[in-house]
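J.: What follows is a predicted protein model with its sequence.
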Amino acid sequence: MDNDKKFSFKKLIELYEEMLSVPHRTEIARELRDEDDLFLLLVYSDMLGIPNPAFYYTLELYPFIIEKFHDWHLRMGMEKSPLDGIRCC
């Protein structure tokens, strides 16, 4: 019986968190997209001519984020990649 109370309380907390987050889903998605855009800017900043002190550490991430970069430049309104070194289209 004690296990049933824990389960129902846990379920109640999950339901409460869901109710709080429903009205803000678009805001949360926008914030996550903005964070992704900032991350891409930091990773590709050296190619854009902005000095990046962490270039050495972000270099190994390039193969994993090429698809995200493609989605980003399309979302920013660029038909083709703005970087000469990356041809994703």
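T.: It's in. Residues are numbered from 1 along each chain as shown.
J.: When you work out contacts or count neighbours from here on, use the C-alpha atoms and nothing else.
T.: Fine.
J.: ranges for the helices of the chain?
T.: All helices of the chain, identified by DSSP state H, fall at 2-21, 25-48, 55-58, 62-75.
J.: out of these, nearest to residue 83?
T.: helix 25-48 (6.9 Å; C-alpha to C-alpha).
J.: how far off helix 2-21 does the closest one point, in degrees?
T.: Here the directions of helix 25-48 and helix 2-21 differ by 70 degrees (axes from the mean of the first three to the mean of the last three C-alpha atoms, to 10 degrees).
J.: and the comparison structure, right after this:
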Amino acid sequence: MKDKKFSFKRLAAYYDEVLSLPHKMEVARELRDEEDLFMLLVYSDMLGIPNPAFYYTLELYPHMIEKFHDWHLRMGMEKSPLDGIRCC
């Protein structure tokens, strides 16, 4: 009886994977776009765009600094636009 449940779980996982396979690129693109928007929100005050939530996003800088280089390259900036952050 236990073996049938295990095989049913594997079958359900396989079915889910088959259905989601064509959409993996779309989901990855949407996640990347969402992360880009979040990075813009976090660093917007440093870029000169007023950010009403600056005080709350200030504590996120140490966690986001590692991803900043990839982000500014995706945004089309060859070098870091921020003087205080040198990643290139």
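T.: Yep, it's here. Since the structure is predicted, the reported quantities are computational estimates derived from the model, not experimental observations.
J.: Let me see the TM-score of these two.
T.: TM-score for the superposed chains, counting by TM-score structural alignment, normalised by the length of structure 2: 0.89, backed by 88 aligned residues with a C-alpha RMSD of 1.2 Å.
J.: ok, back up a step: reformat the helices of structure 1 as JSON lines; add mean neighbour count and distance to residue 86 of structure 1.
T.: As requested, the helices of structure 1 are arranged in JSON lines below (neighbours: other C-alpha atoms under 10 Å; distance: least, C-alpha to C-alpha, whole Å):
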{"stretch": "helix 2-21", "mean neighbour count": "11", "distance to residue 86 of structure 1": "37"}
{"stretch": "helix 25-48", "mean neighbour count": "14", "distance to residue 86 of structure 1": "9"}
{"stretch": "helix 55-58", "mean neighbour count": "12", "distance to residue 86 of structure 1": "15"}
{"stretch": "helix 62-75", "mean neighbour count": "14", "distance to residue 86 of structure 1": "8"}
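J.: closest one to residue 82 of structure 1 among these?
T.: Among the helices of structure 1, helix 62-75 comes nearest to residue 82 of structure 1, with 7.7 Å by C-alpha to C-alpha.
J.: Which strands or helices does the closest one pack on?
T.: Secondary-structure packing of helix 62-75 of structure 1 (3 or more C-alpha pairs under 8 Å, 6 or more residues apart in numbering; DSSP states H and E): helix 25-48.
J.: hmm, back to that, just so I know, which of the helices of structure 1 lies nearest residue 81 of structure 1?
T.: Nearest to residue 81 of structure 1 among those is helix 62-75; the distance by C-alpha to C-alpha comes to 6.5 Å.
J.: Perfect, that will be all.
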